[in-house]
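S.K.: My questions are about this predicted structure, shown below with the sequence.
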Amino acid sequence: MNLQPRPCTQCGEKVAEYGRRRCFSCLHPSLPPPVCKTCGSDDHYAGGYCRRCHPRVVSADSCSDCFAWGIWRRRGLCAACNSFRNRGHQPGRCQTCGRTVPLKKGVCRLCHCQARAIPRTWQRPDLTTAATTGQQLFLADQIRRVHLAARRPRSRTSPATVRHHPRALCWTVPRWRQDRLFEAARDMSRVTVPDVAPLDPAFTDYVAAQADNHADAQGWSPGLRERVQQSLYLLTAVHGPHETIKASTVATLPRQQSRRAVLRVTEVLATLELLNDDRPDPLDQWIHRRLSRVHPEIGEEALVWINIVRHGGPRRRPRSPATVRNQLTSAIPFLLACSERYCTLRQVTHGDLTEWLAQCPAPHNEAVALRSMFKTLKSQRLLFTNPARGVSLGARPGTVPKPLSPEAIQFMAEAAATDPALKLLIALIGIHALYPHQARALPVSAIDFVRGRLAHGDIDHPLETFTRQAAADYIELRRERWPNTRNPHLFISSQTAYSRAAVTIGWMQVVLHGLPVTAQRLREDRILEEAAVTGADPQHLCVMFNITPETGLRYIRFFQPNPADSDDASPSHLETS
């Protein structure tokens, strides 16, 4: 195999044509040389291509996209870049290196490789790494996963006829655990098929048996069960029974087909109390991101307050993560304003607080957060005085619910016609007026088709035709998509189908994405419709929807507005819609 190009014997500058000793310009001086179909070069070799771009010429050169050196016959591209182009990535200017090459998410493949070369545990690769560290070139087509053993073909027999080998169902947890003198990080991303002898076969069999029991209880699919068992075998083969397994080590497992295998492996280890969860807390990361623009000393003082709100203190109970997020979100604008004038919260005066709160349209939430912050810092002896003492909270911001427009209702009806989950969600919230958290926590047993009732806890409503059909369509879709799920909740997703957890508010936001309404507005429209039919009786609304008298009067305010209120909507609009 001759990898060196043969130069022209006459001019010695260009490459000789295929089967000739001279180049095209020397053979045909009176004709202009043809241009290469790929790169536009006039160094013609054969078939309208130059030697570098010819699809059947083996050449040793650097890849034109990633600069990797190798031997190929793919028109000047390595196998990875050739596949990268064939996937439909369009050329453009790279946001990191500035070259005009095919891009994925605005970044070329060379910058993607540089970002993956610098691992970040439990974080996505930083695509801007090459702008600060430079590019590390490499040999082409050398990135391969290490296969320690050949993959055994799957058996064609049904799962019911497969005979499982007996495993140790009983294993004694060691009474003492020996700490390691030198802790070395384990990287298992290069291994796909385990072919190592376990340190303790009894421990490995025990974990495998418990994983099988967990899979049966959660209704895992055979493919997911196999991936989890392979991952657990690999982990228990290199970890002895005397040590726990770090979550960062589980994160280095190869993600085969889906990320669910890593999540389920972590779930099994946590159930067996074998997991050392060293993952960073998402709430901690969110707090530090919000405080990153604040003055460092002010940020440290605010962090003391946040830690006490979050974890509690003497005579103070810890608050929920939602409360922590809401209070910090309300206090961040004031902290940013203080960072422009002061370097510590000890310099803040009572006048600064009242002046800043006067600029807020509805300062109730901000006043609550600031009073809590300064009171906590004063109790921790970080402040000499409490500047928020005597600050009025003001009235809690309130709104008058408004009905949905006919256009919005028509848009929702068209969207629900092709989405069974959205159709059932609209029926539960828009007809039965369930709270969003009640709809997410509703079990499948709450839909009683025999008695024609929707019954769960304090909820006991008759099933009308629309809700019955919507529930039947969604349950049929649920059975087809996840036939083995053991999740008792009515609404499930690909993340919760193999567990017992309910869907989150994020799932509901995805289902309602693109609609002109939210779940809360959909429920308010149902209550306003009931109020219009019953003559705006607040007592009837309280009994019907289990709401407080203050909330009932809030809905009645739409039908009996104050003269000072300036609402665009009117009761007549609701009655005619």
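M.R.: The structure has been received and is ready for your questions.
S.K.: alpha carbons only for contacts and neighbour counts from here, please
M.R.: Noted.
S.K.: Looks like Leu232 contacts Ala208 (just checking).
M.R.: Yes. A contact is recorded between Leu232 and Ala208 when judged using CA atoms under 8 Å, the distance being 7.1 Å.
S.K.: what's the distance between stretch 492-508 and the middle of its chain?
M.R.: Using CA atoms, centre = their mean, to the nearest Å, the mean C-alpha position of stretch 492-508 is found 13 Å from that of the whole chain.
S.K.: List the buried residues in it.
M.R.: 492, 496-499, 502-503, 507-508 (16 or more other CA atoms under 10 Å).
S.K.: possible to save these as JSON lines with distance to Arg521 and secondary structure?
M.R.: What follows is these, written out as JSON lines (distance: CA to CA, whole Å; DSSP: H, G, I helix; E, B strand; the rest coil):
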{"residue": "Ile492", "distance to Arg521": "23", "secondary structure": "coil"}
{"residue": "Thr496", "distance to Arg521": "26", "secondary structure": "coil"}
{"residue": "Ala497", "distance to Arg521": "28", "secondary structure": "coil"}
{"residue": "Tyr498", "distance to Arg521": "32", "secondary structure": "coil"}
{"residue": "Ser499", "distance to Arg521": "30", "secondary structure": "coil"}
{"residue": "Ala502", "distance to Arg521": "22", "secondary structure": "coil"}
{"residue": "Val503", "distance to Arg521": "20", "secondary structure": "coil"}
{"residue": "Trp507", "distance to Arg521": "17", "secondary structure": "helix"}
{"residue": "Met508", "distance to Arg521": "14", "secondary structure": "helix"}
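S.K.: want to try a markdown table for those residues, with distance to Pro198 as columns?
M.R.: Formatted as a markdown table, the buried residues of stretch 492-508 follow (distance: CA to CA, whole Å):
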| residue | distance to Pro198 |
| --- | --- |
| Ile492 | 37 |
| Thr496 | 32 |
| Ala497 | 32 |
| Tyr498 | 28 |
| Ser499 | 29 |
| Ala502 | 37 |
| Val503 | 38 |
| Trp507 | 40 |
| Met508 | 44 |
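S.K.: Presented hereafter is structure B, for comparison with structure A:
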Amino acid sequence: MIGDLIISSTHRAVLQRMAEAAAAANWSAQTSGPALAGLSRIFDRHPDGQPVRLSQLNAELRRSSGARLARTVLDEVGLFLDDTESTMRLWIERQSSTLPEGFRADVRTWLIILLEGSARTKARSKSTLYAYFGRVRPHLLAWSETRHQLREITENDISQVLNALTGHQRAGTFTALRSLFQFAKRHRLIFADPTRRLSVGRAPARVLQPMTDAEIAEVKQAAVTPEQRLVVALAAVYAMRASAIRHLTLDDIDLPRRQIRLSGHHKKLSEFAHRALVDWLHDRQRKWPHTPNRHVLISWKSAAGTEPVSDYYLTWRLLLLGVQLEQIRGDRVLQEALVVNADPLHLELVFNLSSQTAIEYADIARSLLERPIEAVLS
């Protein structure tokens, strides 16, 4: 099909690269054909060498998987231009519009400053914005029954909110409220910062108990596919975080020697991890035999490119099924701490933890080791 098109050599090369990427991802002709035809239609009315706009791709390919693949290929050759408003900007507009009118504009500006940063503040991550807004929104709605602007919120209002909370929820809410009101004071939206004289101290110490037999059984029941079992194995054996699992590459795996490279250090592949890894790699090869992606975990979307799978990939396959990777990871570190008599230096070296985190796990293990036998058996 590509050979019959009267197009420039640049456009022909892009279409050829897209066809190869689709083949590497094991796309069927019914999937790749319409995507290639859509991009060629854009090229028919597009000047040679000019970037293709994201709005054009979305209009022609209707935000399909083909549009995402075309975007990846065009970006590789420097012919892609994102002319749409960022999804986070749209999220900010949508969420701030749910607030009472008196708070809406100030919160919107606060979130934009968090997103983009300023001369005095650095940009924050998406997860920070989600967390801060989620902590602040219910209290703004409650205050709106008697207050109409941020400048009307008092120190007593903040104290009442914090006194009704405990633990990490209290600490997280205070951090979010302090960020909002420090921003408002800095931009002269309020006369005084109601959080200035308040403090909740340090966040409570890490609380963790060994996983029960029932919890372990639930994980085994939920993790049934090869990739799910691999993710659980990596968290359960090596205490790997979700981000480290997503970025693990084939170059980090040495199956003949049964080794895995983590944070620059080679570790032995346990029987459990080795079996899970082999099962997944066989499944991966069967589905995407020609993928150029070197990451161990790939999906139908990432197989056509070279990027790691998204955060949502793990969320959809595990967290939404009730499998908490952090709980599994924490249980692995705690079990190791119990075996080595709560030695924080050992935990720091084995799991690449910070000194403070290793000490926290050691303290938890020590408290469990010092419990009376009656309490352990109860």
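M.R.: Yes, it's here. Just so we're clear, the structure is a prediction, and the values are computed from it rather than from any experiment.
S.K.: What are the boundaries of the strands in the stretch 201-350 of structure 2?
M.R.: For the stretch 201-350 of structure 2, the strands defined by DSSP state E, counting those that start in this stretch cover 253-254, 259-262, 265-268.
S.K.: So Ile112 of structure 2 belongs to a helix, correct?
M.R.: Yes. Judged by DSSP: H, G, I helix; E, B strand; the rest coil, Ile112 of structure 2 forms part of a helix.
S.K.: Look at it and say how many residues are nearby.
M.R.: Neighbours of Ile112 of structure 2 under the rule other CA atoms under 10 Å: 18.
S.K.: ok, now Thr236 of structure 1?
M.R.: Burial of Thr236 of structure 1, expressed as a neighbour count using other CA under 10 Å, amounts to 22.
S.K.: mind checking what Leu189 of structure 2 lines up with in structure 1?
M.R.: In the superposition onto structure 1, Leu189 of structure 2 corresponds to Leu382 when matched by TM-score structural alignment.
S.K.: That match: neighbour count?
M.R.: Each residue near Leu382 of structure 1 was counted by other CA under 10 Å, and the total is 14.
S.K.: Which secondary structure state is assigned to it?
M.R.: coil.
S.K.: Just list the residues touching it, thanks.
M.R.: Contact criterion CA atoms under 8 Å, 6 or more residues apart in numbering gives 301, 346 as the residues in contact with Leu382 of structure 1.
S.K.: how much space between it and His295 of structure 1?
M.R.: Leu382 of structure 1 sits 16 Å away from His295 of structure 1, taking CA to CA, to the nearest Å as the criterion.
S.K.: ok, back up a step: TSV please, covering the strands of the stretch 201-350 of structure 2 and showing distance to Asn293 of structure 2 and mean neighbour count.
M.R.: As requested, the strands of the stretch 201-350 of structure 2 are exported to TSV (distance: least, CA to CA, whole Å; neighbours: other CA atoms under 10 Å):
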stretch	distance to Asn293 of structure 2	mean neighbour count
strand 253-254	14	17
strand 259-262	18	18
strand 265-268	22	13
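S.K.: Any chance of the ones you listed in TSV with distance to Val52 of structure 2 as columns?
M.R.: TSV is the format used below for those (distance: least, CA to CA, whole Å):
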stretch	distance to Val52 of structure 2
strand 253-254	38
strand 259-262	40
strand 265-268	43
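S.K.: hang on, isn't Ala497 of structure 1 packed against Asn487?
M.R.: Yes. Judged on CA under 8 Å, Ala497 of structure 1 makes contact with Asn487 at a distance of 6.0 Å.
S.K.: Overlap of the contact sets of those two?
M.R.: With contacts taken as CA under 8 Å, 6+ apart, not a single residue reaches both Ala497 of structure 1 and Asn487.
S.K.: if I pick Ala242 of structure 2, what's in contact with it?
M.R.: Going by CA under 8 Å, 6+ apart, Ala242 of structure 2 touches 311, 314, 325.
S.K.: Looking for the alignment partner of it in structure 1.
M.R.: Under the alignment defined by TM-score structural alignment, Ala242 of structure 2 is paired with Pro436 of structure 1.
S.K.: And Val278 of structure 2, by the same measure?
M.R.: Using TM-score structural alignment as the criterion, Val278 of structure 2 maps onto Ala472 of structure 1.
S.K.: so how far is Leu383 of structure 1 from that match?
M.R.: Going from Ala472 of structure 1 to Leu383 of structure 1 by CA to CA gives 61 Å.
S.K.: same thing with Val309 of structure 1?
M.R.: When CA to CA is the yardstick, Val309 of structure 1 and Leu383 of structure 1 sit 17 Å from each other.
S.K.: Show me which of the two is the more surrounded one.
M.R.: Taking neighbours as other CA under 10 Å, Val309 of structure 1 and Leu383 compare with Val309 leading, 22 against 19.
S.K.: List the buried residues of the longest helix anywhere in structure 1.
M.R.: Among the elements of type helix in structure 1, defined by DSSP state H, the one spanning the most residues is helix 321-341. Burial within helix 321-341 of structure 1, assessed by neighbour count using 16+ other CA under 10 Å, is assigned to 324, 327-332, 334-336, 338-339.
S.K.: and what of stretch 360-375 of structure 1?
M.R.: Residues of stretch 360-375 of structure 1 classed as buried under the neighbour-count rule (16+ other CA under 10 Å) are 362-375.
S.K.: Return the distance of that stretch from the chain's centre.
M.R.: Here the centre of stretch 360-375 of structure 1 is set off from its chain's centre by 32 Å, with CA atoms, centre = their mean.
S.K.: residues in contact with it?
M.R.: Contacts of stretch 360-375 of structure 1 from elsewhere in the structure, counted by CA under 8 Å, 6+ apart, are 302, 305, 327-328, 330-331, 357, 383, 386-389, 391-397.
S.K.: What of stretch 416-426 of structure 1?
M.R.: Contacts of stretch 416-426 of structure 1 from elsewhere in the structure, counted by CA under 8 Å, 6+ apart, are 415, 439, 467, 470-471, 473-474, 477, 491, 511-512, 522.
S.K.: Show me just the buried residues among those residues.
M.R.: Buried positions within those, assessed by neighbour count (16+ other CA under 10 Å), are 415, 439, 467, 470-471, 473-474, 491, 512, 522.
S.K.: How about the secondary structure of Ala49 of structure 2?
M.R.: No, residue 49 of structure 2 isn't Ala; it's Gly. coil.
S.K.: for it, what are its contacts?
M.R.: Counting by CA under 8 Å, 6+ apart, Gly49 of structure 2 touches 10, 79.
S.K.: switch to 6 Å and redo it
M.R.: Not one residue lies near Gly49 of structure 2 by CA atoms under 6 Å, 6 or more residues apart in numbering.
S.K.: likewise Ala261 of structure 1?
M.R.: Taking CA under 6 Å, 6+ apart as the definition, contacts of Ala261 of structure 1 comprise Val228.
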